[in-house]
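**Q** This is a predicted model, with the sequence first.
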Amino acid sequence: MKRLLFSFLLLIMIVGLASPYFTGLQAKQEFTKLIEQPFYAGLTLKETHYTQGWLTANARTVYQLSDVNVSDDEMRQRIIFNHHIRHAIPPHFTTVIESTIESIPSELEMQATGQQFQAHWQPATFSTDVHWDGNVVSRYAVPDVAMQRDNEKIHGQALTGEIRLNLRTQQMVNQLSIPSLEYGNSHGQILFKGINLSANMQDSLLDLMTGEGSLQIEHIELQGDLLPSTRLNAVAIRWHNQVNQEQLTLTVHSQLDQAQTDEGHYGPGVMEFELSQLHLPSLRALQQQIKMANQWSGSQKNFMIMGAMLQHLPQLMASKPQLTIKQFYFDTPDGRTQGQLLVNVQSHPAGMAMLNPQAWLQAINGQLDLSLPKTALQNLIAVLLELPPQEFANHPQVQEYLTQWVSKGWFIVDQDTELYKTAVQLQQGGVTVNGRAFNPSEMRI
């Protein structure tokens, strides 16, 4: 009996001592899966160094920024992560990964201008729990960030967020919060306060994350030379995308509670648009070839983009994609601006004709219905005339064009609401405005 009890206790000790080793192997497998997941957007994994201990492990991963404008790998910026892994030990079956950024380029190359931002920030931290049922919870924090280049500056307060990922179902829930983000240059500045982003996405069969998300901003402050001081309150954007039989549909709903300027208060405003019947495989192939073309410059780049369009646009247009602005309105003290828009592709040009804008006018049908108060129409004319804001209402050319457009029937004044209304239709290359054939020269500014 004693021998049996001793053997049993010895077996328990062997299992207890060996379990950290085997759970360490499992932790390494889970870690490898995790670092290759698509939510490391914009980064390509280049190196991994993993050192396994008895109860813990350490790892080092090197990522490379996927900048398509740079063809030489050595020129691309690299980001290095250090990871400390605590193995899952029964009965918890949870691997905890504490990660920090060891190094990040202090100078971010701006390929479009050839200039550089001087960046100052502290390392970001990540804490990730990997459960053996396939669920991953990662909490991250990025301290204050400051970047400057000549007269431009960017400053962001500490960013915090959480990602929940199921490695088996490929479902990801992401939440992100930024107290404030500011950008300024010699012409003005823009300040975002209370940024909150959330998304619930699912990896689809066509290598696209589908689902829904939202962006909410408490307020936005704008100051500058080209516009009066403006404050936008309660900005919200919601989006949803789905794929059905290789056809992509994207719906975006945006709203603004109020806009405040020195001249008064405006709002609320709402716009909802939908882009549907997009052939996803053709769209992805076109994007990939344009991405490759951007590694080149000059005539070689233009030639490659033209070739990609000639190859993939026919299939993309064959599904007859459609753009719809389902709802749009914006309230002002003088009345509401509102409208609807429908644009769809009925056919598509063939061969080199696809590069001819006139051929596309023959292939696209569209309908625009718009009504707006007089002041909004005057402001639109002033913008087209490139007048300074202080001359929008009183400039003689504004009234001249307004009178001309009404006399020619391009806008009709509703006697009950005093709103200016127009209905524009595009069909088989012909344009009509309020039922009359449209001559662009008569409306030219």
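**A** Everything's here; your move.

**Q** okay, CA-based contacts and neighbour counts for the rest of this
**A** Noted.

**Q** The strand or helix carrying Asn196 packs against which elements?
**A** Here Asn196, judged by DSSP states H and E, is contained in strand 188-203. The contact analysis (3 or more Cα pairs under 8 Å, 6 or more residues apart in numbering; DSSP states H and E) places strand 188-203 against strand 171-185, strand 209-224.

**Q** for the shortest one, packing partners?
**A** Okay, so that is strand 171-185. Using 3+ Cα pairs under 8 Å, 6+ apart, strand 171-185 sits against strand 152-156, strand 159-166, strand 188-203.

**Q** try it again with 10 Å
**A** Other elements packing on strand 171-185 under the criterion 3 or more Cα pairs under 10 Å, 6 or more residues apart in numbering; DSSP states H and E are strand 135-142, strand 145-149, strand 152-156, strand 159-166, strand 188-203, strand 209-224.

**Q** A further structure is provided below for comparison with the first:
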Amino acid sequence: MMKKPRIFLIFSIFLLIISGLIPYITGIKAEEQFTLISMQLPDNLKIVNSNYQRGWLNSTAESTLLLREANDTVQTITLTHQIEHGFLPLKPAVIYTYIQADLSNNTPPNQLTGQASPFFIRTELQANGDVNNTLNMERLRLQQADNAMQWQGLTGEVNLSQTGHLASTTLKLPALHSQSKLGELTIQDLQLQATVEESIAHLLLGHGHLQIGTLTLTNPFIGKIQLSELTINSYNVPNDTYLNLQFLITSKQLQLNTHNYQNVKIVLDLNQIHKESLQNIIVQLNQLQNLQFTSPTQLNFWLLGIMMRDGIPLLKHNPTVNISELSALTDAGTVNAQLKVHIDNLPSVSIFTLNTLPTNFIYEFSLEAPKPFLNKLIQTITYYWLTPEAVSATIIEARLQHWEKQGLLIATQTNQQYKTEITWKNNRLNVNGQNIPTQRVETIEKNY
């Protein structure tokens, strides 16, 4: 009768031993994962030293890395890890990572200066293999020559499935400001949500939602562009052979210098993109940073090789770029436009006939817009090339009426809007059903 209590006691002791070993075994697995990640770093990121101290319930690790950029700028990055082994499956293992960049070792002319808060990552390793990451970086300010960037309040979550593919991500950024010779970019209230379903050569595809409160771009050539309540939704339509993407872009208000537009909407589709060809192109372009070219000619020949090897096969699958809707509300009324670019039955192309490739593209464009809007649009476009007298409202209105008589523009029944349909195919221009000879196009340009 004493055997049952003895067996129970032995079994209990066995469970206690196994339970006690769980955190230690988890620590071993965490160290293996840490080592694996270190071996998979990019070529321009090298580990100078690494120290991993494994305990029974906790471990610590510290690594120093050197990041060498394309302009030979070297950054020193310090990673500090605090690892709680947890008690799987009841309690997940947790890794606290602090990333700090040292900017003091930079030297001119590519000297990078500024201040950066530590980048904090909290990682949970679940029993089923999933990984949940929480991100936080309070502020960043960088300056390099004429380029500057700063942001504040970056937070987010990145969740990885057990297969290793990115499952979902959420990022929030209250403010970002960037400045260069090309102009200034300011973003306020950025939020990003994405669910990834597929990866093609490190190109992650799935469903995404980007929301920006205000985006302002100032450029010395185009002036000021400001978008309010901008949203971009992307969708990946699954297909075994082809990549089909759709983008829905909306903005409550668009300001182009002194012109304002409301309820801007763009629906963009990218269809029939051959996956295998696209993957080969991406893989080769990713190798570009590791290649050393002695001259621009050598680079051009390398890119030409990619075009002939994979670019032409991609085009032979008849990819399509289709803007099925581009609409906006102006002071004079609503503007609607559509644009489709595609290739049908691409003939054999050699390196000697590559210059004829653009003639195989088909362009289809349609527009319906208020007359005052077209008047202002043409004024804006031609302002820098013509004299003030030539871009006066009266002159342009007369030109629009002349185009109407030629059939290039068609007035609607209310006579408040113009519409037109333009097709370019086989080096031939067709406008509203009538073929326009090349000589007539040149005549129209001269008369303008």
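**A** Nice, thanks for sending it over. Note that the coordinates shown come from a computational prediction; the quantities given were computed from them, not determined experimentally.

**Q** circling back: output the helices and strands packed on strand 171-185 of structure 1 as JSON lines; include the columns mean neighbour count and distance to Leu256 of structure 1.
**A** Formatted as JSON lines, those follow (neighbours: other Cα atoms under 10 Å; distance: least, Cα to Cα, whole Å):
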{"stretch": "strand 135-142", "mean neighbour count": "18", "distance to Leu256 of structure 1": "28"}
{"stretch": "strand 145-149", "mean neighbour count": "17", "distance to Leu256 of structure 1": "28"}
{"stretch": "strand 152-156", "mean neighbour count": "18", "distance to Leu256 of structure 1": "23"}
{"stretch": "strand 159-166", "mean neighbour count": "19", "distance to Leu256 of structure 1": "24"}
{"stretch": "strand 188-203", "mean neighbour count": "18", "distance to Leu256 of structure 1": "14"}
{"stretch": "strand 209-224", "mean neighbour count": "19", "distance to Leu256 of structure 1": "10"}
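
**Q** Turn those into JSON lines, columns for distance to Leu181 of structure 1.
**A** JSON lines is the format used below for those (distance: least, Cα to Cα, whole Å):
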{"stretch": "strand 135-142", "distance to Leu181 of structure 1": "13"}
{"stretch": "strand 145-149", "distance to Leu181 of structure 1": "9"}
{"stretch": "strand 152-156", "distance to Leu181 of structure 1": "4"}
{"stretch": "strand 159-166", "distance to Leu181 of structure 1": "10"}
{"stretch": "strand 188-203", "distance to Leu181 of structure 1": "5"}
{"stretch": "strand 209-224", "distance to Leu181 of structure 1": "10"}
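
**Q** of the ones you listed, which approaches Asn233 of structure 1 most closely?
**A** strand 209-224 (4.3 Å; Cα to Cα).

**Q** quick one: the closest one to structure 2 mean distance?
**A** Comparing strand 209-224 of structure 1 with its match in structure 2 after superposition yields a mean distance of 2.2 Å (mean Cα distance after the TM-score superposition for structure 1).

**Q** Helix or strand next in line after that strand, which one?
**A** As assigned by DSSP H and E, the chain's next helix or strand after strand 209-224 of structure 1 is strand 230-244.

**Q** Now check Ile97 of structure 1 against structure 2: what is it aligned to?
**A** Mapped onto structure 2 by TM-score structural alignment, Ile97 of structure 1 lines up with Ile95.

**Q** What is the neighbour count of its match?
**A** Number of residues near Ile95 of structure 2 (other Cα atoms under 10 Å) recorded here: 22.

**Q** for the helices and strands packed on strand 188-203 of structure 1, which one sits closest to Glu107 of structure 1?
**A** Closest of these to Glu107 of structure 1 is strand 171-185, at 17.4 Å (criterion: Cα to Cα).

**Q** got the angle between that closest one and strand 159-166?
**A** If you take axes from the mean of the first three to the mean of the last three Cα atoms, to 10 degrees, strand 171-185 of structure 1 sits at 160 degrees to strand 159-166.

**Q** Is Leu429 of structure 2 in a helix, a strand, or coil?
**A** The three-state assignment at Leu429 of structure 2 reads strand, by DSSP: H, G, I helix; E, B strand; the rest coil.

**Q** Tell me if I'm right that it and Asn435 touch.
**A** Yes - the criterion here is Cα atoms under 10 Å, and Leu429 of structure 2 meets it with Asn435 at 5.9 Å.

**Q** okay, those two: which has more neighbours?
**A** Leu429 (17 against 14).

**Q** In contact with the residue mapped onto that one from structure 1, which residues?
**A** By TM-score structural alignment, Leu429 of structure 2 lines up with Val431 in structure 1. For Val431 of structure 1, the contact set (Cα atoms under 10 Å, 6 or more residues apart in numbering) comprises Leu361, Asn365, Gly366, Gln367, Val424, Gln425, Ala437, Phe438, Asn439, Pro440.

**Q** and the fifth one, how many neighbours does it have?
**A** Just to be clear, that refers to Val424 of structure 1. Val424 of structure 1 has 19 neighbouring residues, counting by other Cα under 10 Å.

**Q** now the helices for structure 1?
**A** Ranges of helices in structure 1, per DSSP state H, are 2-35, 280-293, 298-318, 357-363, 374-384, 396-407.

**Q** of the ones you listed, which approaches Ala259 of structure 1 most closely?
**A** That would be helix 374-384 among the helices of structure 1, by Cα to Cα, at 14.9 Å.

**Q** Report the mean distance between that closest one and its aligned residues in structure 2.
**A** When structure 2 is overlaid, helix 374-384 of structure 1 sits 3.4 Å from its aligned residues on average, using mean Cα distance after the TM-score superposition for structure 1.

**Q** Give me the buried positions along that helix.
**A** Neighbour-count burial for helix 374-384 of structure 1, counted by 16 or more other Cα atoms under 10 Å, picks out Lys374, Thr375, Ala376, Leu377, Gln378, Asn379, Ile381, Ala382.

**Q** Thanks a lot, see you next time.
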